[in-house]
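**Q** I'll drop the sequence and a predicted model, then ask my questions.
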Amino acid sequence: MKELAMTDQGDPLARIADALERLAPPAAPTDWTAFPAYVWDRHGGRGIDRLDAPPLPLLRGIDRQKELVTGNITRLACGYAAHDMLLWGARGMGKSALIRGAVLAAQAARPGSIALVQADTEALAALSALFADLARQERSFLVFIDDLGFEEQDTLSPRHLRSWLQGGVEARPANIRLAVTSNRRAIVARDASEQNDPLNPRDVVDDRLALADRFGLSIGFHNCDQPAYLAIIAGYAEEFGLEWEEAEALEWARRRGARSGRTAWQYITELAGRAGKAL
């Protein structure tokens, strides 16, 4: 009988876990006015003391993209109408760096007017909770989702995001806009059989672009050519007082199989290390 009574009490480890969860203090509310940037996941928001971004003049080879992004973020910081943004295309061409740099520039021009909130892709279903918090603030927010992609079997996350971009019953607060980076314009993955469906090819294309078309600004980034790559390196080298050689810079890119802003920065890091300098 004694053994039976102990069994009826359930799993001891589960009871201990439940007790600890009840004893744990609730998470402190996030102060959405205190920091220039935040990280937000399913556990809540966490302030970041310093927003790290390269100065906008150092982001070369993407002049048109820079103009569109900075202009849109400036409008948001001023409280004017602004677009949701999809930055898509080649890896390493400064999509996320441009977002951070443009927010930093807007903060310098209008202190306290705007904050960047980087949202975890695993928490898309809970965007409504984030938006509810941010809507009560006297401040603008750019919610940033970096390198977005969905698993083939994930159908809920794209729907949540589409609903918030346009078409949902609950209106999105005017002080919040979304910025998303992705390697492809058609963010939602499809398997090969659907892409090659001979019965409804138009439906397949429309479905693939259903999410992308909800962004007011869809901005493409492309692999840079050799002159642009060298110009990026020249700009960084001048900024940090580094000596460099064109032939070595080109060889650096060849060994990595790509010319991009990221490759250029890696070369600059190598030069700074050799010279005993910090970046």
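**A** Done, it's in.
**Q** all contacts plus neighbour counts: C-alpha atoms, from now on.
**A** Noted.
**Q** ok, which stretches of this protein are strands?
**A** 37-41, 44-48, 85-89, 114-119, 140-145, 176-182, 217-221 (DSSP state E).
**Q** packing partners for the fifth one?
**A** It stands for strand 140-145. The contact analysis (3 or more Cα pairs under 8 Å, 6 or more residues apart in numbering; DSSP states H and E) places strand 140-145 against helix 63-78, strand 114-119, strand 176-182.
**Q** Okay, one more to line up with it:
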Amino acid sequence: MSQRPHIKELLICRSLLSDPACQALADVLSGQEEKAGTCAALLIETAEEVGLSGNLLRSYLLYRLVHDANLAAQTTEVSRGPIGESLHQAFVQDIALLLPFLTQPASDFLGLELLDDYQPTTPLATEAFTALQDFLAGAETAEDYAEGLLTYYSRYGYGDIASYKAFRWDEKNQVLVGIRHFEAMQMDDIIGYAHQKEQLIDNTEAFVQCKPANNVLLVGARGTGKSSAVKALANVYYQRGLRLLQLTKPQLQNLPAIMENLRYFASKRFIIFLDDLSFEEAEAEYKYLKSAIEGGVESRPENVLIYATSNRRHLIREHWRDRAEGQDEVYRDDSINETISLSDRFGLIIQYYAPDQKEYLAIIDHRLRKAGIELSPEELRIAGTRWEMTHSGRSGRTAQQFVAHYLGQLDGSNN
């Protein structure tokens, strides 16, 4: 090349300048050819770690551009719309500086043909990164690449918030952490409970459309798919900006900080998921939840709802002594009101009941067919009923346990 790109002139994407691989690349471009091996080694290491493939220099830079914070991505996230004209122009200018690395073989810069079409052990196949490739299909100019990236930022965000469907809360660092191995079910895999699923989907659909929607309490028999239904929403609405944040009961005291953190991601909608929730009367965490639902002094962010599952209709355990006629009337009423007040703060309460035998067997049949196994109605009835009688009754969980046992025995007989 007669003239090398000067990536140190980046304005909006300056986070690249602190990246070790990009620093090594800058050294190569400035004449330190011996740094080419360092840069190549870092590219390959990242490729194997996250699954980058093809032109490795191009893939690496795109990966950094959608995972590291830059002003264009941050502004898109906060404004929930197009960035300003001047910022847009500066972003295109940065992409113009990077364009040679995005359009030319990596070997042109680093002298190693292996990098021109690298195939990692496990290729990256997230929905977000696949979408990025679609947005950039046919891109040739800096404007093309800038528009593709800005479309990605608008649709998915950047960093972990773009790559992951579900998150946990890191209390030490006060940040969201993506759950890499989040295996949410598809809604179609939850057999039965059509009305309950319809209620849940209708409420969530309104939420992702930025319409009024309620906090939800899913309550009822154990093993009926309450948690699976909430997790399935992360699959259904991921491309429309919905993310799931699962909290434990002790983390409820961090709700103010969590809410403030989620408020920043204005283009995303968050469901805070509290699974198998219940409280003893002496536990104070429920007060944090009550305050979060009602907003307290600071209003709850409009992009956050709380979905909880429980086996109890009243989330705070109530004792018979609280209703005893012999105690003071005012105290008794206050005690009762306190125990039911938390549940009442959920605008939508969805009731789940244990499946009947037909529904129970349908769940087993569905899961076995997904595994390529088809039993006759009589075989299904005998095997499913026998399992139910020796376990904890009919439920979706019991059906799933039977299927795991059946497939495990089948595999064993074929060895």
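**A** Happy to help now that I have it. It should be emphasised that the depicted structure is a prediction, and the values quoted were computed from it without experimental measurement.
**Q** Mind telling me the TM-score for this superposition?
**A** Overlay of the two chains. TM-score (TM-score structural alignment, normalised by the length of structure 1): 0.81; 246 aligned residues with a Cα RMSD of 2.2 Å.
**Q** could I get the strands of structure 1 as JSON lines with distance to Ala264 of structure 1 and mean neighbour count?
**A** Output for the strands of structure 1, formatted as JSON lines (distance: least, Cα to Cα, whole Å; neighbours: other Cα atoms under 10 Å):
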{"stretch": "strand 37-41", "distance to Ala264 of structure 1": "26", "mean neighbour count": "21"}
{"stretch": "strand 44-48", "distance to Ala264 of structure 1": "27", "mean neighbour count": "18"}
{"stretch": "strand 85-89", "distance to Ala264 of structure 1": "18", "mean neighbour count": "24"}
{"stretch": "strand 114-119", "distance to Ala264 of structure 1": "25", "mean neighbour count": "24"}
{"stretch": "strand 140-145", "distance to Ala264 of structure 1": "24", "mean neighbour count": "24"}
{"stretch": "strand 176-182", "distance to Ala264 of structure 1": "20", "mean neighbour count": "22"}
{"stretch": "strand 217-221", "distance to Ala264 of structure 1": "16", "mean neighbour count": "19"}
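**Q** on that earlier part again, of the helices and strands packed on strand 140-145 of structure 1, which is nearest Phe240 of structure 1?
**A** Nearest to Phe240 of structure 1 among those is helix 63-78 (21.3 Å), distances taken as Cα to Cα.
**Q** what does that closest one rub up against?
**A** 81-83, 85, 98-99, 102-103, 106-107, 110, 113-114, 139-142, 175, 177, 219-221 (Cα atoms under 8 Å, 6 or more residues apart in numbering).
**Q** For it, grab the matching residue range in structure 2.
**A** The aligned range for helix 63-78 of structure 1 in structure 2 is 194-209, by TM-score structural alignment.
**Q** ditto for stretch 249-257 of structure 1
**A** Taking TM-score structural alignment, stretch 249-257 of structure 1 hits residues 384-392 over in structure 2.
**Q** buried ones in that stretch?
**A** Residues of stretch 384-392 of structure 2 classed as buried: 384-385, 387-388 (neighbour count, 16 or more other Cα atoms under 10 Å).
**Q** Could you work out the most separated pair of those residues?
**A** Most distant of the buried residues of stretch 384-392 of structure 2, by Cα to Cα, are Gly384 and Glu388, 6.2 Å apart.
**Q** I'd say Arg177 of structure 1 and Ala135 touch.
**A** No: with contact defined as Cα atoms under 8 Å, Arg177 of structure 1 does not count as touching Ala135 (11.2 Å).
**Q** Check the alignment and tell me where Ile95 of structure 2 lands in structure 1.
**A** Ile95 of structure 2 maps onto nothing in structure 1, by TM-score structural alignment.
**Q** Please determine how far Ile95 of structure 2 is located from Asp27 of structure 2.
**A** Distance check for Ile95 of structure 2 against Asp27 of structure 2: by Cα to Cα, to the nearest Å, it reads 19 Å.
**Q** Looking only at neighbour counts, state which of these two leads.
**A** Ile95 (25 against 16; other Cα atoms under 10 Å).
**Q** The nearest residue to that one once chain neighbours are set aside: neighbouring residues, count only.
**A** Nearest residue to Ile95 of structure 2, sequence neighbours excluded (Cα to Cα, 6 or more residues apart in numbering): Ala142, at 5.4 Å. Counted with other Cα under 10 Å, residues neighbouring Ala142 of structure 2 total 20.
**Q** Enumerate every residue touching Ala142 of structure 2.
**A** Counting by Cα under 8 Å, 6+ apart, Ala142 of structure 2 has contacts 92-93, 95-96, 99.
**Q** Among those, name the ones in strands.
**A** Among the contacts of Ala142 of structure 2, no member falls in strands (DSSP E).
**Q** Next one: the equivalent of Leu262 of structure 2 over in structure 1 from Leu13 of structure 1, what distance?
**A** Matched to structure 1 by TM-score structural alignment, Leu262 of structure 2 sits across from Leu134. Note on Leu134 of structure 1: its distance to Leu13 of structure 1, by Cα to Cα, is 38 Å.
**Q** These two - which one has more neighbours?
**A** Leu134 (19 against 9).
**Q** The more buried one: what's it in contact with?
**A** 32, 141, 175-176.
**Q** Take the helices and strands packed on strand 140-145 of structure 1 and lay them out in a markdown table including distance to Gly257 of structure 1.
**A** Converted to a markdown table, these look like this (distance: least, Cα to Cα, whole Å):
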| stretch | distance to Gly257 of structure 1 |
| --- | --- |
| helix 63-78 | 24 |
| strand 114-119 | 30 |
| strand 176-182 | 20 |
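**Q** out of the ones you listed, nearest to Asp147 of structure 1?
**A** Closest among these, using Cα to Cα: strand 176-182, at 4.7 Å.
**Q** Mean deviation, that closest one versus structure 2?
**A** Aligned to structure 2 and superposed, strand 176-182 of structure 1 gives a mean residue distance of 0.6 Å (mean Cα distance after the TM-score superposition for structure 1).
**Q** which bit of structure 2 covers that strand?
**A** By TM-score structural alignment, strand 176-182 of structure 1 lines up with residues 304-310 in structure 2.
**Q** Pull the residues that contact that stretch.
**A** 214-220, 226-227, 230, 259, 262-263, 269-278, 293.
**Q** And the helices and strands packed on strand 140-145 of structure 1: which comes nearest Pro198 of structure 1?
**A** Per Cα to Cα, nearest to Pro198 of structure 1 of these: strand 176-182, 27.6 Å.
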